[in-house]
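Participant: for reference, the sequence and a predicted model appear below.
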Amino acid sequence: MNRRIKGISIVFVLIFSFSVYTDIFAQVEFHGFVRNHSVFRIDKPNDAMLLRNRLRLNPELYGDNIYGFASLDILNDPAGENKTLTDLREAYLDIYSSFVDLRIGKQQVVWGKADGYFINDIVNPLDLSYFLLQDFDDIRMATTMINTKIHIGNQSLEVLMIPEFKPMKINYKGYWAFQRPDSIDLLVYPINSVVISLPMYYQPDEIAKKSLRKAEYGFKFNTFLLGTDLSLIFLKIREDKAVFFKQIVTDDNGLPSGVNLFPSHPWIDFYGLNFS
């Protein structure tokens, strides 16, 4: 058993023990499921592209004006690397009052979606390592944040503070790899129309550490007007899909020999409107 599994097991034991020996949580429930997701190639070489086994455990803790939830996945894919992986998908604590609701921890936030599309649902990054074969709840990756919801009559204001940044997850190796170009044509001498093909070198993505000073944030105002449920959204977030900047590499003679591509995640302002 590796350190990560031990650490997650200790967390589950502590949460369960805390709920049993205190009066804060009056009820403890465990849910979960076992699922196999298999994909086979019908053309040659007629092999298995995916044999993914998933065990999910969801403990829930109920109490007066308080609620706790965690979701743990144990995954194995014999058709892939055949390693047993653990993933603490979500782990958060809810605190309720008549005026303010507070959710702290690793969570998913859905601010509008349509069937088959992610429209205003851009708070959490996406896991596209298996393209769209997974359920939406599995494609959406939870992030650590503070979610505050203020109630005023039939109106509410939801405020997000997100100190953790996660980029979109994409595979570049294996059956489900995203095919990106490995060379680029460069026009060297426009007068003579000389074009050379240069190799491209993708540099690693450097992800910033959790920081309140550089946290993403957002607001959602919800009201009921003329029989319509109306929501106004603003998000100040970083682009989770990498934007690449190129740098020409030259040899000792000053001639271009390659292109370095540096990923970045620029800040964007997002405005949205939901109604139903």
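Facilitator: That came through, no problem.
Participant: hey, let's count contacts and neighbours off CA atoms from now on
Facilitator: Fine.
Participant: need the next SSE after the helix of greatest length in the chain, C-terminal direction.
Facilitator: In terms of residue count, the longest helix belonging to the chain (DSSP state H) is helix 3-21. Counting by DSSP states H and E, the next helix or strand C-terminal to helix 3-21 is strand 25-40.
Participant: pasting the second one now:
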Amino acid sequence: MRILLFALAFIISITLTLSNFSRADVRGYVKTTGYYFTDKGELIYGNKKMIGIELGMKFSFPFYDLGKGSSSFKFYANNLTGTPDNKLSLNEGYLDIYTSEVDLRLGKQYIFWGRADGTDTPTNNINPRDLTRIKPDPEEERIAVDALKANWYVNDSLVIQGVWIPEFTPSKLPEIPLPSFIILGKPITPSSELKNSSWGLKIDKFTRGVDFSFDYLYGWDSFPDYKINLPYFVPTYNRIKIYGADFSTGIKGFDVRGEAAYFQTRDKKGDSLSIKNPYLQYVFEMGYPVTDNLNIIGQLIGKNIYHFKSPSDYPPSEQAIAKELSVFYGEQKKSQYSLLTHITYSTWYDKLKLEFIGIYNLTMHDYFLSPKISYELGKGLNLGFGAMVFEGKSDTQFGMMDNQDFVWLETKYSF
């Protein structure tokens, strides 16, 4: 039933796009991106030099007097996964219906929760991620999902949002080098049944001094646990409950934001070797507009593992497995702390933009750097250049990508 419902929304969206084409707002872009990997060693993405071409189109159109519809498509031709890859995909396709108190959106869409800078924040967990294609903009890693979203505007200062996601979509992971004793098995994913749906609730409150929200998501972990049946590690997707909260305020010229989320995994007591332990993630952020052109953001990021066990706490026969899983799950230490800085600067009437993102893990001592520069050559035409640098030991998040450093060059024309 739900498949038919979303298929109907898609068909209506496409039909209205064609029938209302003369009234549609049509936008799009064409971009070409080249990558060059600077390190030696085995590459996750296959080629030392890669290039990709992408065409994106978005159509927005009126839906009688009830709201609007929107469809966006992407076509890309590239070798970003190591082999030639040509694909036309529906990026988004949904219908919006507006009433005096409630707005509805039905279809394939992005749903972002949280107030902190960036998309990889503790409470932003509805859309999975595509990590199989390297992209200069981390926001492009997110994957749209089929969903029904409802916003109830209780009053001017209170909004309640409900979300229903009928089917599970996992994150896409690259094939990373594994120890010789590990073979990845066929993933086990939840079946397309009503009982396997996901849903969430978010309450937003807006006040004169502080904006804040509370949220709850009953869903599936988009990153797998690994069922052990040596030599096989079988990716298995389990239920997860996420309790979150966020806030934003201003203090003496500083923008202050924070998020926290508790992830209640299937292994509530931490007894299982193969399932992630429950954990708490949080971020505290301060941003300051130094000038109209220069903005600096700093974040303290934390993660606490409940019922933590180090690999040495397991029997000798399980310690090698426990060590590998601790890296996959980010459970190397009971508590981890990281610092992030995000600096943006624009000049020449906003034609030239400089940006820098850096993350340093204070606990594991690995880090990530991403400088980039973009210049507007003409109306709608931009040239971008940047790099991504990963550094750390092999048993750390960024250290796993240590030989994947690259530079990129991109041209993009928007219309």
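Facilitator: Nice, I can see it. Predicted, not measured: the structure shown is a model, and the values here were computed from it.
Participant: follow-up on the earlier one: so which bits of the longest helix of structure 1 are buried?
Facilitator: Buried residues in helix 3-21 of structure 1, counted by 16 or more other C-alpha atoms under 10 Å: 15-16, 19.
Participant: between it and strand 25-40, how many degrees?
Facilitator: Interaxial angle, helix 3-21 of structure 1 versus strand 25-40 (axes from the mean of the first three to the mean of the last three C-alpha atoms, to 10 degrees): 150 degrees.
Participant: make TSV from the buried residues of helix 3-21 of structure 1 and add distance to Asn120 of structure 1 to it.
Facilitator: Listed next are the buried residues of helix 3-21 of structure 1 as TSV, based on distance: C-alpha to C-alpha, whole Å:
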residue	distance to Asn120 of structure 1
Ile15	34
Phe16	36
Ser19	36
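Participant: of those residues, just say which sits nearest to Asp205 of structure 1.
Facilitator: Among the buried residues of helix 3-21 of structure 1, Ile15 lies closest to Asp205 of structure 1 (C-alpha to C-alpha), at 34.6 Å.
Participant: and the gap between that closest one and Val28 of structure 1?
Facilitator: To Val28 of structure 1, Ile15 of structure 1 is 10 Å away according to C-alpha to C-alpha, to the nearest Å.
Participant: likewise for Thr148 of structure 1?
Facilitator: According to C-alpha to C-alpha, Thr148 of structure 1 stands 24 Å off from Val28 of structure 1.
Participant: what does Asp47 of structure 1 give?
Facilitator: 43 Å.
Participant: more neighbours, these two?
Facilitator: More neighbours surround Val28 than the other of Asp47 of structure 1 and Val28, with 16 against 12 (other C-alpha atoms under 10 Å).
Participant: who's in contact with that one?
Facilitator: Each residue near Val28 of structure 1 by C-alpha atoms under 8 Å, 6 or more residues apart in numbering is listed here: 16, 19, 59-62.
Participant: what do you get for Tyr35 of structure 2?
Facilitator: Listed by C-alpha under 8 Å, 6+ apart, the contact set of Tyr35 of structure 2 reads 48-51, 406-409.
Participant: mind running it again at 6 Å?
Facilitator: Residues near Tyr35 of structure 2 by C-alpha atoms under 6 Å, 6 or more residues apart in numbering: 49-50, 407-408.
Participant: and the corresponding residue of structure 1 for it, how far is that from Arg56 of structure 1?
Facilitator: By TM-score structural alignment, Tyr35 of structure 2 lines up with Val39 in structure 1. Val39 of structure 1 is 20 Å from Arg56 of structure 1, where distance means C-alpha to C-alpha.
Participant: neighbours around the residue mapped onto Arg129 of structure 2 from structure 1, how many?
Facilitator: The alignment partner of Arg129 of structure 2 in structure 1, by TM-score structural alignment, is Leu126. Using other C-alpha under 10 Å, Leu126 of structure 1 has 23 other residues around it.
Participant: could you measure from the nearest residue to Leu126 of structure 1 once chain neighbours are set aside over to Gln134 of structure 1?
Facilitator: Nearest residue to Leu126 of structure 1 in three dimensions, chain neighbours excluded: Arg140, at 4.7 Å (C-alpha to C-alpha, 6 or more residues apart in numbering). Going from Arg140 of structure 1 to Gln134 of structure 1 by C-alpha to C-alpha gives 10 Å.
Participant: check Ile104 of structure 1 too.
Facilitator: As judged by C-alpha to C-alpha, Ile104 of structure 1 and Gln134 of structure 1 stand 26 Å apart.
Participant: so between those two, which is more surrounded?
Facilitator: The neighbour count for Ile104 of structure 1 versus Gln134, taken as other C-alpha under 10 Å, is higher for Ile104 (17 against 14).
Participant: map that one across to structure 2 for me.
Facilitator: Aligned against structure 2 by TM-score structural alignment, Ile104 of structure 1 finds its counterpart in Leu106.
Participant: quick one: what's aligned to the residue nearest to Leu126 of structure 1 in structure 2?
Facilitator: By TM-score structural alignment, Arg140 of structure 1 lines up with Arg142 in structure 2.
Participant: list the contacts for that match?
Facilitator: So Arg142 of structure 2 contacts 127-129 (C-alpha under 6 Å, 6+ apart).
Participant: what's the nearest residue to Leu184 of structure 2 if we skip its chain neighbours?
Facilitator: Using C-alpha to C-alpha, 6+ apart, the nearest residue to Leu184 of structure 2 is Phe233, at 4.9 Å.
Participant: against structure 1, where does the helix or strand hosting that neighbour fall?
Facilitator: Assigned by DSSP H and E, Phe233 of structure 2 belongs to strand 232-236. Aligned by TM-score structural alignment, strand 232-236 of structure 2 falls on residues 260-264 of structure 1.
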